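K.L.:
Mind looking at a prediction? Sequence and model below.
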Amino acid sequence: MVIGDFNAFLNVSEKQSKTPPQMSQIDAFRDALEYCQLEDLGFRGYPFTWSNKRSGYAKTKVRLDRAVANKEWIDKYQMSNVAHLSSHASEHLPIILRVWCYKQQRHRRGKGFKIKESWLLWEECENVVMEAWHNVEDEQIGLAAVKEKIKKCCEELMAWGSARAEPHANVIKKLQQKLDTLN
């Protein structure tokens, strides 16, 4: 993975200027990344990372700063993301790479979450899920955001479900006997 100022851009859309981009430079940068088997990681935020700080027709804005990685890195850290931050002190916007590794949950100790079918019969169950889903802060995007929402739903359902009084085996037996006598 490589991150920083490449002083080059990949697409015509990554430059705003009165002077048109030179396609030979774009092609050369694409060829270099392809030769090194590197892919652009994309970004969130403002589309340009550099400006000449001029106004009017003299103003130029370009996406020069980026993060690129090979396929193995992308597969290992598939939930990672790049964000363009704001800055008033430099011609370049700072960029940040948040690295997230997707790990299988098989290696966790303890019990995993299991919803009890009886919870679905209780009217409040849907409200618990909806409230938990919508109360997660939107700090993450994509699969990472969905994972956080699911985790929050699990936590809330466990707390809510375990707080509800569940009948004990002997209560169930007594109710079953009453049902049998009614038949």
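P.N.:
Sure thing, it's come through.
K.L.:
drop to CA atoms for contacts and neighbour counts, all remaining ones
P.N.:
Fine.
K.L.:
what's around residue 84, how many residues?
P.N.:
Other residues within reach of residue 84 by the criterion other C-alpha atoms under 10 Å amount to 21.
K.L.:
quick one: contacts for the closest residue to it other than its chain neighbours?
P.N.:
With C-alpha to C-alpha, 6 or more residues apart in numbering as the criterion, residue 84 has its nearest non-adjacent residue at 4.5 Å, and that residue is residue 95. Residue 95 makes contact with 4, 65-66, 82-85 under the criterion C-alpha atoms under 8 Å, 6 or more residues apart in numbering.
K.L.:
In addition, the following structure is provided for comparison:
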Amino acid sequence: MPWLYARDFNEVAKQSEKMGGRARHHAQMQAFQDILDECGFMDLGFVGPMCTWHKHFKDYTIWERLDRSVETSDWFFMFPNTKVYHLDVTTSNHKPLWIMLEGMECKQQWPFKFEKMWMIKRGCGDTIEVVWKENYEVSGEQKMLKKVNNCGKKLATWSKNSFGNVRRELEKKKEVIGKGRTVSSQWG
């Protein structure tokens, strides 16, 4: 099954991924590497600065590569040109990861994101259940990918019908609030 997993693992895989502060215990790094190996994950590597996290102390700074993206060999064979970029930001002590996939079709304007608010609205679970029960002409991992893809499309349609365009509505509300603040500041 092709898997890509990206997150703050809160651990370095080797001593060279840490600068400043005390050295990491080898056993601690080895345990992390063993888990990755047991799950069949390999590191995707990166483009950009090595360290993705830092913490400033009075006399020194610690820099570490805690955020990473790992993949299974199946993912590598399906998307061999996947690239992970470490982006620079000034608003966090973690650098965000930007993952570029080549060879994967993505026709949606916005990437699919499951919204927690959907869980309280009638119809969300039914939509998922209908998609999951559908028969597909493919098997194995292709069947799973097709179900996940179709589930995302159906939920996006369901959401638009149930909630409308949430982003547009939020912008309208912000505009009304802004006008209200302007009026209230004029009147004291």
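P.N.:
Noted; the coordinates are in hand. Because the structure is predicted, anything quoted here is derived from the model rather than measured.
K.L.:
what about the counterpart of the residue nearest to residue 84 of the first structure in the second structure, distance to residue 147 of the second structure?
P.N.:
By TM-score structural alignment, residue 95 of the first structure lines up with residue 97 in the second structure. Using C-alpha to C-alpha, to the nearest Å, residue 97 of the second structure is found at 26 Å from residue 147 of the second structure.
K.L.:
what helix or strand is residue 67 of the first structure on?
P.N.:
Secondary-structure element containing residue 67 of the first structure, defined by DSSP states H and E: strand 65-69.
K.L.:
can you tell me what part of the second structure that strand aligns to?
P.N.:
Under TM-score structural alignment, the match for strand 65-69 of the first structure is residues 67-71.
K.L.:
buried residues in the longest helix along the first structure?
P.N.:
Longest among the helix segments of the first structure by residue count, using DSSP state H, is helix 142-163. By 16 or more other C-alpha atoms under 10 Å, the buried positions in helix 142-163 of the first structure come out as 144-145, 148-154, 156-157, 161.
K.L.:
Of those residues, which pair is most distant in space?
P.N.:
Pairwise distances across those peak at 25.4 Å for 144 and 161 (criterion: C-alpha to C-alpha).
K.L.:
Now do the helices in the first structure.
P.N.:
Under DSSP H, the first structure gives helices at 23-35, 71-76, 124-134, 142-163, 169-182.
K.L.:
Could you tell me how many residues sit around residue 166 of the second structure?
P.N.:
Residue 166 of the second structure: 11 neighbours (other C-alpha under 10 Å).
K.L.:
do the same with residue 36 of the first structure
P.N.:
Residue 36 of the first structure, neighbours per other C-alpha under 10 Å, totals 11.
K.L.:
Looking at the second structure, name the residue matched to it.
P.N.:
Match for residue 36 of the first structure (TM-score structural alignment): residue 39.
K.L.:
For residue 65 of the second structure, see how far away its match is.
P.N.:
20 Å.
K.L.:
go on, residue 140 of the second structure?
P.N.:
35 Å.
K.L.:
more neighbours, these two?
P.N.:
A side-by-side neighbour count of residue 140 of the second structure and residue 65, using other C-alpha under 10 Å, places residue 65 first with 25 against 8.
K.L.:
That one against residue 50, yeah?
P.N.:
Yes - counting by C-alpha atoms under 8 Å, residue 65 of the second structure does reach residue 50; the two are 6.3 Å apart.
K.L.:
quick one on the thing from earlier: residue 129 of the first structure: which of the buried residues of helix 142-163 of the first structure is nearest?
P.N.:
residue 153 (5.6 Å).
K.L.:
neighbours of residue 28 of the second structure, just the number please.
P.N.:
Count around residue 28 of the second structure with other C-alpha under 10 Å applied: 14.
K.L.:
What residue in the first structure is paired with it?
P.N.:
Using TM-score structural alignment, residue 28 of the second structure sits opposite residue 25 in the first structure.
K.L.:
Report the contact partners of the residue nearest to its match when sequence neighbours are not counted.
P.N.:
Take residue 25 of the first structure and drop its neighbours on the chain: the residue closest to it by C-alpha to C-alpha, 6+ apart is residue 8, 7.4 Å away. Contact analysis of residue 8 of the first structure by C-alpha under 8 Å, 6+ apart lists 25-26, 29, 63-64.
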